[in-house]
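>>> sequence and predicted model, in that order:
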Amino acid sequence: MSAADLARLQFAATTGIHWLFVILTMGLVPFVAIMHTRAAFTRDPVRRVVWERMARFWGQLYVINYAVGIVTGLVMEFQFGLSWSGLSKFAGNVFGAPLALETLIAFFAESTFLGMWIFGWGRLSRGVHTTLIWLVALTAYASAYWIMIANGFMQHPVGHEVRDGVAYLTDFGALLTNPNALVALAHIALAALTTGGVLVAGISAFHFARGTEETDLFRSSLRLGTVVSTLASFFVIIVGDLQLPLIRRTQPMKAAALENGDIAQVRAQLVKEHGPGDYVFAHDWLRISMDAMTVIGNTVSTIMLIAVLLLWKDWLVRWRPLAYLLTALIPFPFIASVAGWIVREVGRQPWIIYGELKVEDALSPVSRASLVVSCTVFIAVFVALAVTNWTLIARFARRGPVATQLGTTEPIADEDPHGHADGKQRVPAL
């Protein structure tokens, strides 16, 4: 493999694994926020307890995913300088600010709000505590917005001019409203909600299939997960189709590959527009990924619609094979989302910034040996983190609410003169 291929493999593998954390973060946090809100403002004391235990159980799974995933996120932006210094030199003036804002939001604002929410159980008022989890959700989606602004510029560069081989921002509004970024963000948000809903429904169905005493908790979780994922999976297909006219207009070679168009004619058009070059990329990867995303998306949408109908009279959980089917469905939205990411990134080759900067010109002057070492180490570490994350999530999900530690406190007896309860302080545990 060439140095460029190794750099692409490293970035593709690390970003792809990181995306598995991101889509679950975006997909699960709205559910936790809804549950916490219901717990805070439901008047029925029995239902309040159920919703609070739901928020703590699913919130713990979210915290595990966020804590491990943020480690993978630290590496992403460093790779621009490590392997793609040409990209930073050319476009740093344009999307340096969006990437900086994403870092501030994800690693400072979101982490701060989440930490306050974790340690706020029993310490903060209901309104403040509920506001914190909604701020976590808001910053998660704001972080995704800034990332998609940067990626949208790479897909369809707008609002800039090139002077002496360097891009300079001339229209910040055009950058922020780039259709290639906004439509893709809507598609990603709906895919994330589908993923989160399938996870919530699948784990809930698993507990019903095994037999659980937590029927109220998992019945409410199952209903919420199936309804949200059904709606989101339906609209994610519609929004995905909305991207096709934009692709035809801005990336004709990708459109030709997806729609079995005239590749030779498009290549001639690109040569005329951008000069000599081989603008034909690995179309097989594109078609396979597109087919996988489409088939999985339609399958998940159909199954979740059937699941919603079977919620009536608890038919969904009374028939054990159906409950296990929902559990087996959990990985598929993740697979579909990775396939969609491949379609988006592979389809613009050989450009790293479409029509402006080619991949080979963006590569850092790094030796092939260095890239072999860094590629091996990064992929090994990221795979280990992914395995750790899913092992922890599976373990706590399987144990159920009885193993939930988020928001728990020590039982309080009469305080001693030093403000302790039987010698123990009331300290929330993680």
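Sure thing, it's come through.
>>> rest of the way, CA atoms for contacts and neighbours
Noted.
>>> where do the helices of the stretch 201-350 of the chain begin and end?
Across the stretch 201-350 of the chain, reading from the start of the chain, the helices by DSSP state H, counting those that start in this stretch fall at 215-250, 252-258, 263-274, 283-310, 315-318, 320-328, 331-346.
>>> and the second one, how far from the chain's centre?
So the one you mean is helix 252-258. Centroid separation for helix 252-258 versus its chain: 26 Å, with Cα atoms, centre = their mean, to the nearest Å.
>>> what packs against the strand or helix carrying residue 371?
Counting by DSSP states H and E, the secondary-structure element that holds residue 371 is helix 368-399. Contact analysis of helix 368-399 by 3 or more Cα pairs under 8 Å, 6 or more residues apart in numbering; DSSP states H and E lists helix 3-41, helix 45-83, helix 179-210 as its packing neighbours.
>>> report the angle between the last one and helix 320-328.
Just to be clear, that refers to helix 179-210. Here helix 179-210 runs at an angle of 140 degrees relative to helix 320-328 (axes from the mean of the first three to the mean of the last three Cα atoms, to 10 degrees).
>>> for helix 179-210, buried residues please.
With burial defined by 16 or more other Cα atoms under 10 Å, the residues of helix 179-210 counted as buried are 179-209.
>>> enumerate the positions of stretch 50-69 that are buried.
Buried residues in stretch 50-69, counted by 16+ other Cα under 10 Å: 50-66, 68-69.
>>> give the contact list for the closest residue to residue 178 other than its chain neighbours.
Of all residues beyond its chain neighbours, the one nearest residue 178 is residue 152 (6.7 Å), with distances taken as Cα to Cα, 6 or more residues apart in numbering. The contact partners of residue 152, by Cα atoms under 8 Å, 6 or more residues apart in numbering, come to 178-181.
>>> check which helix or strand residue 152 maps to.
Taking DSSP H and E as the criterion, the element that holds residue 152 is helix 126-155.
>>> ok, residue 142 to residue 189 distance?
Between residue 142 and residue 189 the distance, using Cα to Cα, to the nearest Å, works out to 11 Å.
>>> burial measure for the closest residue to residue 332 other than its chain neighbours, as a count.
In this structure, residue 332 finds its nearest non-sequential neighbour in residue 296, 6.6 Å apart by Cα to Cα, 6+ apart. Residue 296 is flanked by 20 other residues according to other Cα atoms under 10 Å.
>>> over to the one 3 residues further on?
Here the number of neighbours of residue 299 (other Cα under 10 Å) works out to 15.
>>> if we can go back for a sec, buried deepest among the helices of the stretch 201-350 of the chain, which one?
The highest mean neighbour count among those, using mean count of other Cα atoms under 10 Å, belongs to helix 252-258: a mean of 22.
>>> structure B:
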Amino acid sequence: MEALELARLQFAVTGSLHFLFVVLTLGLAPLVAIMHTRWVLAGKPLHERLTRFWGQIYVINYALGVVTGLVMEFQFGLSWSGLSHYAGDVFGAPLALETLVAFFLESTFLGLWIFGWGRLPKGAHLACIWLVTLTAYASAFFIMAANSFLQNPAGALARGDHMELVDVGALFTNKTLVFSFPHVVGAGLFTGAMVLVGASAYQLRRRTSEVEFFTKSLRTGVTMASIGIFLTIGFGYAQFAGIQDGKFKGDSAAVPLGFMIEIGQLLAFVVLFLMLPLIRFLPRWRWTHPLLMLMTPLPFVLAIMGWLARELGRQPWMIWEKLTVADAMTPGLTPPMITGSLVAFAAVLGLLALVDYVLIARVVRRGPRDLDLGAVREPALTY
């Protein structure tokens, strides 16, 4: 393979593996915040245990996801210096804001939430998890703003050998952003909710002693999955109104796009017209539980297919009709050099994904007992 093809493959592999963590983080954050809100308002021990259990899974995924984001930064700096030189003043602005939001605000509020159990007043503690959720979505917004600039370079003009930002408002109201961002939000919510459904079905299938706990989790998952898939499908189709002529005509983009649409429509039918109407019976119908477990990874697959379709549909442009992918690549890179970094990045990200799955699966198998999150080992304030 040539250097350009290897660089594109490297970006596809690193981006896809990183997005697995991102989409689950975006889905679990609001779900945990809702559970915490129920606990504060109702004061029921069940809601506290739900918050701690799913919150621990969220923390595991977030911690490992941060590391995958660092690998993405290395990948950008190594292979795409041409993009940085030509449009760094524009493309880098939302990425810098995302870094400030994700690595400072989001992690700060998450740290306060993790270590604030039994120590912070209940209102302040609840505010922390909602601020975590809001900053997670702000982080996603800035990332999508940067990506939407590549799809449609609004708010910037070419000046000599580089682009300059001339309209911040246009950058953050990009026509490819206003529908793609809520589409991603819906996909994240659907993914997180289906993890609740699949994990709960697994435990109920095993005839767990925590029937009430996982019945509540499964019903919450089905409800939120219905909202998530509705948003995903609706805003997904809305995006087509702003697509430039020439996108998605190549076979490389058509395959993931077609897969995403067909399977997404099937899942929407199953969730909205089968699972949601039967939400009261699903926890008791053990014959449905293997099917629900098999559905759990599909939202992740669809998320990757959607991301690949969005990126492949822009080829051969890195910035639509402004900068080609070939010109965006770092000069002087050779196939052996890119192959080495590709293997290294893929190994690191693949290992992190495996560790993430193993740790989450271990928590799910163990159930809501002996949880580290929220375990108070010293005298503390009570709610």
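Thanks, I have it. Keep in mind that this is a model prediction, so the values were computed, not measured.
>>> can you pull the TM-score for these?
For this chain pair, the superposition-based TM-score is 0.96 by TM-score structural alignment, normalised by the length of structure 2; 379 aligned residues with a Cα RMSD of 1.4 Å.
>>> dump the helices and strands packed on helix 368-399 of structure 1 to TSV, plus distance to residue 384 of structure 1.
Supplementary listing: those in TSV, determined by distance: least, Cα to Cα, whole Å:
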stretch	distance to residue 384 of structure 1
helix 3-41	10
helix 45-83	11
helix 179-210	22
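>>> and these: which comes nearest residue 127 of structure 1?
Between residue 127 of structure 1 and those, the shortest separation by Cα to Cα is 7.5 Å, and it involves helix 3-41.
>>> the closest one corresponds to what range in structure 2?
When helix 3-41 of structure 1 is aligned against structure 2 using TM-score structural alignment, it corresponds to residues 3-41.
>>> now swap in stretch 168-184 of structure 1 and tell me
Counting by TM-score structural alignment, stretch 168-184 of structure 1 lines up with residues 164-180 of structure 2.
>>> quick one: map residue 285 of structure 1 onto structure 2.
Counting by TM-score structural alignment, the partner of residue 285 of structure 1 is residue 252.
>>> its match reaches residue 312, doesn't it?
Yes: using Cα atoms under 8 Å, residue 252 of structure 2 and residue 312 qualify as a contacting pair, with a distance of 6.6 Å.
>>> neighbours of residue 77 of structure 1, how many?
12.
>>> so what does it match up with in structure 2?
With TM-score structural alignment as the criterion, residue 77 of structure 1 pairs with residue 73.
>>> contact partners for that match?
Applying Cα under 8 Å, 6+ apart to residue 73 of structure 2 gives no contacts.
>>> look up the closest residue to residue 234 of structure 2, ignoring the ones flanking it.
In space, not counting the residues next to it along the chain, residue 234 of structure 2 is nearest to residue 183; the distance is 7.8 Å by Cα to Cα, 6+ apart.
>>> what do you get for residue 396 of structure 1?
Beyond its immediate neighbours in the sequence, the residue positioned closest to residue 396 of structure 1 (Cα to Cα, 6+ apart) is residue 403, lying 6.7 Å away.
>>> ditto for residue 98 of structure 2
Beyond its immediate neighbours in the sequence, the residue positioned closest to residue 98 of structure 2 (Cα to Cα, 6+ apart) is residue 139, lying 4.8 Å away.
>>> so what corresponds to that neighbour in structure 1?
When the two structures are superposed using TM-score structural alignment, residue 139 of structure 2 falls opposite residue 143 in structure 1.
>>> in contact with its match, which residues?
Taking Cα under 8 Å, 6+ apart as the definition of contact, the neighbours of residue 143 of structure 1 are 101-103, 105-106.
>>> repeat that with 6 Å
102, 105-106 (Cα atoms under 6 Å, 6 or more residues apart in numbering).
>>> let me know the closest of those residues to residue 82 of structure 1.
The shortest distance between residue 82 of structure 1 and any of the contacts of residue 143 of structure 1, using Cα to Cα, involves residue 102 and amounts to 19.1 Å.
>>> for residue 96 of structure 1, see how far away the closest one is.
10 Å.
>>> these two: which is more packed in?
Here residue 102 of structure 1 and residue 96 are compared on neighbour count by other Cα under 10 Å; more neighbours surround residue 102, at 23 against 13.
>>> can you tell me the element the aligned partner of the more buried one in structure 2 falls in?
Structural correspondence for residue 102 of structure 1 with respect to structure 2 (TM-score structural alignment): residue 98. Under the criterion DSSP H and E, the helix or strand holding residue 98 of structure 2 is helix 81-100.
>>> residues touching the corresponding residue of structure 2 for residue 233 of structure 1, list them.
For residue 233 of structure 1, the aligned position in structure 2 is residue 229, judged by TM-score structural alignment. For residue 229 of structure 2, the contact set (Cα under 6 Å, 6+ apart) comprises 190, 268.
>>> and for residue 377 of structure 1, the neighbour number?
The burial count for residue 377 of structure 1: 12, using other Cα under 10 Å.
>>> aligned partner of it in structure 2?
Following TM-score structural alignment, the counterpart assigned to residue 377 of structure 1 within structure 2 is residue 344.
>>> against residue 307 of structure 1, how distant is the aligned residue in structure 1 for residue 324 of structure 2?
Aligned against structure 1 by TM-score structural alignment, residue 324 of structure 2 finds its counterpart in residue 358. The span separating residue 358 of structure 1 from residue 307 of structure 1 equals 47 Å under the rule Cα to Cα.
>>> can you check residue 367 of structure 1 too?
Taking Cα to Cα as the measure, residue 367 of structure 1 and residue 307 of structure 1 are separated by 53 Å.
>>> then residue 94 of structure 1?
Relative to residue 307 of structure 1, residue 94 of structure 1 is positioned 46 Å away (criterion: Cα to Cα).
>>> same question, residue 427 of structure 1
From residue 427 of structure 1 over to residue 307 of structure 1 the distance is 41 Å, taken as Cα to Cα.
>>> got it, and residue 135 of structure 1?
When distances are taken as Cα to Cα, residue 135 of structure 1 and residue 307 of structure 1 turn out to be 31 Å apart.
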